[in-house]
Every structure is written in structure tokens, then in C-alpha cells.
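[1] build the 3D model from these lines:
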Amino acid sequence: MNDRLLRPIKDRLNLMLGRAIVRLVKDSGALQLIQADRSADEPADDLERFGWYGFHSVPHEGAEAIVASLGGSRSHGVVIACEDRRYRLTGMAAGEVALADDLGQVVYLTRDGLRITSPLKIDIELPEVTVTTNVYTVDADQTSFFGDVSIGGNLDVDGNSDLGNGATKFVKLADNSNATTVKAK
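    Presented below is the predicted three-dimensional model:
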């Protein structure tokens, strides 16, 4: 066929997918809108960003995007993927999955189990929690409980414990034996 006849079709196909650099994100509407630079001389406003149901993020300025131009028309672009190599986790094994941000907060499904790390405080708000496990270890400088605590088995205390007024006090003696003192109310 004549190259002159195929040229418009080739041009539209070449315009269907392209890279862009994110400049601004509007996250207040029902669909996130992105302003991005497709090239040095081609800014694009109000590109609709499509993501996966249940996963939400706001990319930083400078993140990279893949923009699809529907029907090859640059006037109707949609962002189908965003990546920010500045904050990408590396060194993961095949099959591993992670959710991470730029602050170092990570939920990591490793080949050995689930790992959650954060340099920030973690708040968990749930109406009820049930943990079923063979061993449960808490390694903390200080642990606090508020409200009633029920223990359905033995309590093994390694060290001193003061259970409050009117409660039994357990003290670990220098020879590693235990002394028990009952406080009066």
C-alpha cells in the first residue's frame, strides 16, 4: 500500500502510549487528575488517573507516568500507571509483594512471612482482635495495657512485678529465687 495512506494510521498508533513526568495531582474529586509533561513542549492538564480498586496513592511531583491517548488522540489522555523510582523497593525475590511509601513505611509479603516496618508510630483501631499462635513475643522497652486483662493460663514473670495496691507482689531475689509479698488494701 501507499506509505502516504498508512502514515496517518502509523502516527496515531505511535501517539497511543507515551511517558510523562507528573507535575501536579488533584485528588479531591471522584477521579484523580494529573498535570504532567509529556515532553518539554507538551504539557497535559487534567489527565484522568486510573488505578486498581482499593489501592490509593498520590504520586509526588517528578514521578513517572504512562499515558494512554485513547484512539490516538492526545486531547484525551489517561494515566494508566505511575512509578517513582526514587522510592522503589529493590532486592525483592520473585513472587514477593510490598506496599511502601517515601517515608520508609513498608508492608512486605516476603517468602518467609509478613513484615511491617515503619519509622513512624503505628495505630491500629479494631473492635476486637483474636491472635492464634504457638508463640507471641513482644520486644519493647515499655509495654502498657489499659482496661481489663484476662489471662487464661499461667503467668511466668522473669523479673520484678508490682501489680498495684492490694495485689500480690512478686520479686526476683539476687539468688534467682522468688519472694512473694501480699500487700494490704
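[2] from now on I want contacts and neighbour counts done on CA atoms only, so please keep to that.
    Will do.
[3] now do the helices in the protein.
    3-14 (DSSP state H).
[4] can you give me the strands in it?
    17-26, 33-39, 42-49, 64-69, 77-83, 97-100, 106-109, 114-117, 161-162, 168-172, 178-182 (DSSP state E).
[5] for the third one, buried residues please.
    Along strand 42-49, the positions that meet the burial threshold by neighbour count (16 or more other Cα atoms under 10 Å) are 44-49.
[6] one step back: among the strands of the chain, which is the most enclosed?
    strand 64-69 (a mean of 22; mean count of other Cα atoms under 10 Å).
[7] what's the angle from that one to helix 3-14?
    130 degrees (axes from the mean of the first three to the mean of the last three Cα atoms, to 10 degrees).
[8] packing partners for strand 64-69?
    strand 17-26, strand 77-83 (3 or more Cα pairs under 8 Å, 6 or more residues apart in numbering; DSSP states H and E).
[9] how far does that strand sit from the chain's center?
    Remark: strand 64-69 is offset 23 Å from the chain centroid, using Cα atoms, centre = their mean, to the nearest Å.
[10] ok, stretch 162-173 next?
    42 Å.
[11] to compare against the first, here's the next sequence to fold:
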Amino acid sequence: MNDEVISRLLAPVMRGVRLLFGRGVLTGTTDTMKIQNVQITGMDGETFDDVERPQQYGQISVPLPGAEVFLACAGGQRDQAVVLVVEDRRSRPTGLTAGDTGVYHHEGHRIRLTKNGRIIVTCKTLEIYADEGVQVDTPEAHFTGNVTVDKNLHVKGNVSIDGTGRSQGTFTMSEAVIAGITYSGHVHHDNGEGSKTGGPENG
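    Predicted coordinates for the structure are as follows:
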């Protein structure tokens, strides 16, 4: 059996192998269905409509037009294509450390999991909506900017203030120590006479 005969016999097989996989450019996305569908233009101009794009459980995304698509075709049938991977080199973060993982948006905000137990969130605005509550269990929390509390603030431990303070409301305290003197029990001389006044009284 010569090479020509072998090539002729293998031609259908090789053609089927070439049809198993493909790559192209995303042209559109339909995200209203149970499984996201996309439209793709292949490298040779071949068009793919309503191609299913399965996503990992718990993860969702809608890629931008122009992203690169890698697909597989069951049995080499081009009308049975399914998306394997979508990549967008225009916005993918680079320069990560080996072992890093993350989630990113094409506008630049992202979540990065890196070494030494660090999670870095980079964004313009961070919004948290919790119906029942938020608990932060950490030895220390540090805010570098201003903090505004719209409702009540309950502190069980001590409060230390290095700067000045201002109040537009009323403070109710069981005791106060000002400049080392207990406010509720302090006395002073009564108009220069030898006797001393009593402590402050409720007005």
C-alpha cells in the first residue's frame, strides 16, 4: 500500500479531526436562556449561531463582543458546537504571582486571591446587602478614611479618641471623668468661703 492510498484512506479521518475543534470571535450573547447562547464568527468566516456556552456552577459572566472563543463540535458536526473557553486578552489582568486566582471585570475592578492568605478587592464602590446581618470576626479592623453610621452604634468595649470631638445631640452617661476629676462627685469652694459645695445636681 503506497503513500497515496494511505493518504486517501486517512483523508476522511483527518477531515473529521479538524472539524472537532475550532476557534473564532464572539459577536453576540443571549443571556436570557437556561444555558447562555452565543454567536461566533470562525477564523475562516464560518458563522455559528445559538451555540451553547456552559458555565461552571456558581459562576456567571457575559463576555464582550470581540472576545476569543474556543469550541468543540460533537462528532465533528459543526451544528453541534459547544463553547469550551472564552478569553479576552484586551482586559485580562497580567503579572500575577504563581498560584494566584481571581475574578475581574473589563473596567478594571477585580478580586484577587494571592499568597500569605491575602484577598485583595480593587474597585470604585463596594456594596454589601445583607438581609439579616454582617459579622466581621477579626482582631483588628482599620479604616483609612471617614466612617458614617446612619443608625445606632453600640460599643461594648472601650473607646479611645486621639482627636477632637463634636456632638449635636445629648450624651447620657452614668459617670464622667474630665481632666482626672470625677464629674458627678467634684466639689469646689462656695464663693470663697471655707465650706465646699455638694456635687452636681440634676436640673
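[12] work out the TM-score between the chains.
    After superposition, the two chains reach a TM-score of 0.85 (TM-score structural alignment, normalised by the length of structure 1), with 174 aligned residues with a Cα RMSD of 2.5 Å.
[13] distance to residue 93 of structure 1 added to the helices and strands packed on strand 64-69 of structure 1, as CSV?
    CSV is the format used below for those (distance: least, Cα to Cα, whole Å):
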stretch, distance to residue 93 of structure 1
strand 17-26, 27
strand 77-83, 19
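[14] what's the closest of those strands to residue 178 of structure 1?
    Of all these, strand 77-83 sits nearest to residue 178 of structure 1, with 58.7 Å by Cα to Cα.
[15] give me the mean distance between that closest one and structure 2.
    Here strand 77-83 of structure 1, set against structure 2 after superposition, deviates by a mean of 0.6 Å using mean Cα distance after the TM-score superposition for structure 1.
[16] that strand to strand 33-39, inter-axis angle?
    90 degrees.
[17] how about residue 76 of structure 2, nearest residue that isn't a chain neighbour?
    Closest residue to residue 76 of structure 2 apart from its sequence neighbours, by Cα to Cα, 6 or more residues apart in numbering: residue 20 at 4.3 Å.
[18] so who does that neighbour touch?
    72-78 (Cα atoms under 8 Å, 6 or more residues apart in numbering).
[19] which one in structure 1 is aligned with it?
    Taking TM-score structural alignment for the superposition, residue 20 of structure 2 sits opposite residue 16 in structure 1.
[20] could you measure from that match over to residue 83 of structure 1?
    With distances taken as Cα to Cα, to the nearest Å, residue 16 of structure 1 is found 19 Å from residue 83 of structure 1.
[21] with residue 10 of structure 1 instead?
    Counting by Cα to Cα - residue 10 of structure 1 and residue 83 of structure 1 are separated by 28 Å.
[22] cool, residue 47 of structure 1 as well?
    With Cα to Cα as the criterion, residue 47 of structure 1 and residue 83 of structure 1 are 16 Å apart.
[23] swap in residue 140 of structure 1?
    In terms of Cα to Cα, residue 140 of structure 1 sits 36 Å off from residue 83 of structure 1.
[24] ok so, going back, nearest to residue 110 of structure 2, out of the contacts of residue 20 of structure 2: which one, please.
    residue 72 (29.5 Å).
[25] got a list of what the residue mapped onto that closest one from structure 1 touches?
    Correspondence of residue 72 of structure 2 to structure 1, assessed by TM-score structural alignment: residue 68. The contact partners of residue 68 of structure 1, by Cα under 8 Å, 6+ apart, come to 16-18, 77-80.
[26] run the last query once more with 6 Å
    The contact partners of residue 68 of structure 1, taken as Cα atoms under 6 Å, 6 or more residues apart in numbering, are 16-17, 77-78.
[27] do residue 41 of structure 1 as well
    No contacts exist for residue 41 of structure 1 under Cα under 6 Å, 6+ apart.
[28] do you know how far the residue mapped onto it from structure 2 is from residue 22 of structure 2?
    In structure 2, residue 41 of structure 1 lines up with residue 45, judged by TM-score structural alignment. Per Cα to Cα, residue 45 of structure 2 is found 12 Å from residue 22 of structure 2.
[29] what sits in contact with each of those two?
    Common neighbours of residue 45 of structure 2 and residue 22 (Cα under 6 Å, 6+ apart) do not exist.
[30] translate residue 101 of structure 1 into the numbering of structure 2.
    Checking TM-score structural alignment: residue 101 of structure 1 goes with residue 105.
[31] count the neighbours of that match for me.
    14 (other Cα atoms under 10 Å).
[32] if anything else comes up later, I'll come back, but that's it for now.
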